[in-house]
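Trainee: Got a predicted structure here, sequence first:
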Amino acid sequence: MTEPASPAPSPFCVTLDDVRAAARTIEGRVQKTPMLPAPRLSALTGANVFVKYENMQSTGSFKERGALNRLSQLTPGERRRGVVTMSAGNHAQAVAYHAGLLGIPATIVMPATTPLVKVENTRSYGAAVVLDGETLYEARERCEALRAERDLVLVHPYDDPAVIAGQGTIALEMLAERPDLDMLVIPIGGGGLCAGNAISAKALKPAIRIIGVEAALYPSFVNAIQGLDRPIGGPTLAEGIAVKTVGSLTLPIVRDLVEDILLVDEPAIERGVNCFATLARSMAEGAGAAGLAALLAEPERFKGLKVGLILCGGNIDARLLAAIMVRSLEREERIASFRITTADRPGLLGAIASRLGELGANILEVSHGRLFLDVPAKGVSIDVTVETRGEEHTRQVLEALAADGLAPKRIDRRSV
């Protein structure tokens, strides 16, 4: 009797068995986050959207999965020596948090430009934080030096088989709940999240389609896979996926299993963050909203499909989120600014305020100036910012003021 042939070895550093083993390792130690239908996002994009809320992890991102899986594989000797990593945010917090729970000394190298709140969060979990360099690349150099000097174990943010396998547990949970998903849309930075979930999803359901999403300012995988030389760098809202160098382990996985990689610009990422906040009632950082940004940017590509989104992180500064929401209102013409230049007279400001109230506009801000040289000596310039019901209401308000002889001129904040 002929023995059955053994399965061909995997061409990748991670297999479905590795991901399943990671799931057993982290079970009960990280949140099994909810995956919920998002009807308002579905109506907006034309796809049938389901969101996996990884922003509900204890440290606010998916990074806990890979970090815990890697830390759990350390030998007793390695645990005593401790670990080191470099990160500007989510990976730093995940390693610090779970190393603290496991009693493992952790040193985190962060760029000196890292926001103070992220530094303090990482320290609060018991890790030693070293601030060095202006960029993550420079922090990586210090990380390598510390590893060699102190004989520490590196917990790489994405280019490590155990980390990749840990991140891949997300797709196991998603497909267990929604085996009918047609597609996963996954943010890509260094590639650990996308690679791990491509491995598990394609093994469980070969027909499922995987789309990656990069910030347009950081097209690292697009360059690597398509042989391009697009410029890389710049300030992005999606700093969590702002990676200049792709992983050597993640690249072949993404190249072979990911159907396409979409680039999303900053306005689309902003819109994604705002839509999660206002339509899904959930906080998303820029990287966490990248998948939704892709659906908003190219709705025809996803129309009618059952799409799984990973809201991979929610660590966004509250002031930044507030600014994004206000900017979105301005883009939708629900906040409008205009200038009135006219003869100065007693009661003018009160009359304008009363008129705007009659028109149903809510005054947010008023600037009253008499000393500008482009204003007549007996004149006054009044800048008003109002909240309206939308573009049509804004037009009606301005037309009514013009009919009153006030000649309002729009102030376009986007040009300032």
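Mentor: Structure's in. What do you need? Numbers count the residues shown, from 1 in each chain.
Trainee: make it CA atoms for all contacts and neighbour counts henceforth
Mentor: Will do.
Trainee: same for the helix or strand harbouring Leu41, what does it pack against?
Mentor: Counting by DSSP states H and E, the element that carries Leu41 is helix 39-45. Under the contact definition 3 or more Cα pairs under 8 Å, 6 or more residues apart in numbering; DSSP states H and E, helix 39-45 sits against strand 48-53, helix 266-279, helix 290-297.
Trainee: So which of those is the most surrounded?
Mentor: Of all the helices and strands packed on helix 39-45, helix 290-297 carries the top mean neighbour count, a mean of 28, counting by mean count of other Cα atoms under 10 Å.
Trainee: Check which element follows it along the chain.
Mentor: helix 299-302.
Trainee: what residues does that following helix touch?
Mentor: Thr45, Gly46, Ala47, Leu295 (Cα atoms under 8 Å, 6 or more residues apart in numbering).
Trainee: which one of the residues you listed is nearest Ala128?
Mentor: Nearest to Ala128 among the contacts of helix 299-302, counting by Cα to Cα, is Leu295 at 39.6 Å.
Trainee: Quick check: chain neighbours aside, which residue is closest to the closest one?
Mentor: Spatial nearest neighbour of Leu295, chain neighbours left out: Thr45 (6.1 Å); criterion: Cα to Cα, 6 or more residues apart in numbering.
Trainee: Please identify the buried residues of the helix or strand that contains Val95?
Mentor: Following DSSP H and E, one finds Val95 within helix 90-102. Within helix 90-102, the residues that count as buried by 16 or more other Cα atoms under 10 Å are Asn90, His91, Ala92, Gln93, Ala94, Val95, Ala96, Tyr97, His98, Ala99, Gly100.
Trainee: Got another one to weigh against that:
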Amino acid sequence: MMLSMSEFVTLDDIRAAKERISGVAVRTPLYRVERARLQLSKLPEPVFDLYIKAESEQPIGSFKLRGAYNMVSQLSPEARSRGVITYSSGNHAQGVAYAARALGAKAVIVMPSNAPEVKKAATKALGAEIVEVGPASSERRIRAEELVAQFGYAMIPPYDAPEIIAGQGTCGLEIVEQLPDVDLVISPVSGGGLLSGTATAVKLAAEAGLASPTVKVWGAEPELAADARESFYSKTLVEWPAEKTVRTIGDGLRTQSLGRLNFEHILRHVDGIVTVTEEEIFAAMRVILTATKLVAEPSGAVTLAAALFHAHQLPEARKVAVVLSGGNLEPALRERLESEIASTPTV
């Protein structure tokens, strides 16, 4: 179902969200990484200048605070008094919990039983009530809708809402403000909130003369959870079964399908979607740890994996900005990566 023009998020919507979240969400740095520091033993030195948008430096360790606060802050006092609810594998859970606490509202989060413990603990620490269900993203949504019907909570969906898209779009707007001549922006994609928002902001900024008119925006996702890529190239919204998407280490990218609003924005503003392997995700996480002081969770490393390993599939670019969407890395996984780094001989 195609959207009417009035249903698409505008640059003014994103600018309004930027003002709304100011002082709550951080205007995160865009770090330039020297090419030589990205060199891997099996790859030549990159031919582009790489910039990392460090959303791991948000108060909750991920970009999700942008959309969550933008939406919760627009609820009426009466709606906030009933409490808010969402369904999330972790980072959006923390975003809603953080926003609710800042605005004095109760937060209920429906989370999958296989969500990383570090994300469950962080969500509880923000004062949210957690309800656990099975691993399928559809199970989370159904349970949340049942609780809305029972208790009257206000639903804060993880991606499929204009307020969420506009909030996440502030990330893309910041990128073009920080690097107006960026040639290529790569965003992770799962439900599509960040990719749809970022692409909308970047492309509308370009139309307004605030960025290069030839700037491209691409999505990146694990090949084990590639429903977004299939949807994009078939131009039909598809859903993958949970038993397929849960295979990836990128726990934040296991959503089974794009949101309807997100899909339409992606078709309108995104130039392509590339997939990466689990091995490439791990390699990108190691590169980020060794080349910078930043920490990337698996979902946040897919963009660097795309830039490093799939440059032949991407448009030629001099300046590439990748969104490191989150840094909520499980301690055990970080120890594993650091052990691998320590055992790798230097050349």
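Mentor: On my side now, so go ahead. Everything quoted here is computed from the prediction, not taken from an experiment.
Trainee: Any idea what the TM-score comes out to?
Mentor: The TM-score (TM-score structural alignment, normalised by the length of structure 2) is 0.89; 326 aligned residues with a Cα RMSD of 2.0 Å.
Trainee: quick one on the thing from earlier: which stretch among the helices and strands packed on helix 39-45 of structure 1 comes nearest Leu251 of structure 1?
Mentor: helix 290-297 (19.3 Å).
Trainee: Check the mean deviation of that closest one from structure 2.
Mentor: Following the fit onto structure 2, the mean deviation recorded for helix 290-297 of structure 1 is 0.8 Å by mean Cα distance after the TM-score superposition for structure 1.
Trainee: so what's Ser190 of structure 2 closest to, chain neighbours aside?
Mentor: Counting by Cα to Cα, 6+ apart, the residue nearest Ser190 of structure 2 is Leu253, at 4.6 Å.
Trainee: hang on, the earlier thing: who wins for most neighbours among the contacts of helix 299-302 of structure 1?
Mentor: With neighbours defined as other Cα atoms under 10 Å, the most crowded of these is Leu295; it has 27 neighbours.
Trainee: Translate it into the numbering of structure 2.
Mentor: Using TM-score structural alignment, the partner of Leu295 of structure 1 in structure 2 is Ala307.
Trainee: one step back: which residues sit against the helix holding Leu41 of structure 1?
Mentor: Residues contacting helix 39-45 of structure 1 (Cα under 8 Å, 6+ apart): Asn48, Val49, Cys275, Leu279, Ala280, Leu295, Leu296, Pro299, Phe302, Lys303.
Trainee: In which helix or strand does the counterpart of Leu175 of structure 1 in structure 2 reside?
Mentor: Counting by TM-score structural alignment, Leu175 of structure 1 lines up with Val176 in structure 2. Assigning secondary structure by DSSP H and E places Val176 of structure 2 in helix 162-178.
Trainee: so what's Ala215 of structure 1 up against?
Mentor: Neighbour list for Ala215 of structure 1: Thr236, Ala238, Ile241, Ala242, Leu263, Val264, Asp265, Glu266, Ala290 [criterion: Cα under 8 Å, 6+ apart].
Trainee: mind listing what Lys319 of structure 2 touches?
Mentor: Phe48, Asp49, Leu50, Tyr51, Asp181, Val182, Asp183, Leu184.
Trainee: ok, now with 10 Å
Mentor: Contact analysis of Lys319 of structure 2 by Cα atoms under 10 Å, 6 or more residues apart in numbering lists 32, 47-51, 179, 181-185, 215.
Trainee: Just give me the match in structure 1 for it.
Mentor: Lys319 of structure 2 maps onto Lys306 in structure 1, by TM-score structural alignment.
Trainee: Now that match. Nearest residue, chain neighbours left out?
Mentor: Using Cα to Cα, 6+ apart and skipping residues adjacent in sequence, the residue nearest Lys306 of structure 1 is Asn48, 4.6 Å away.
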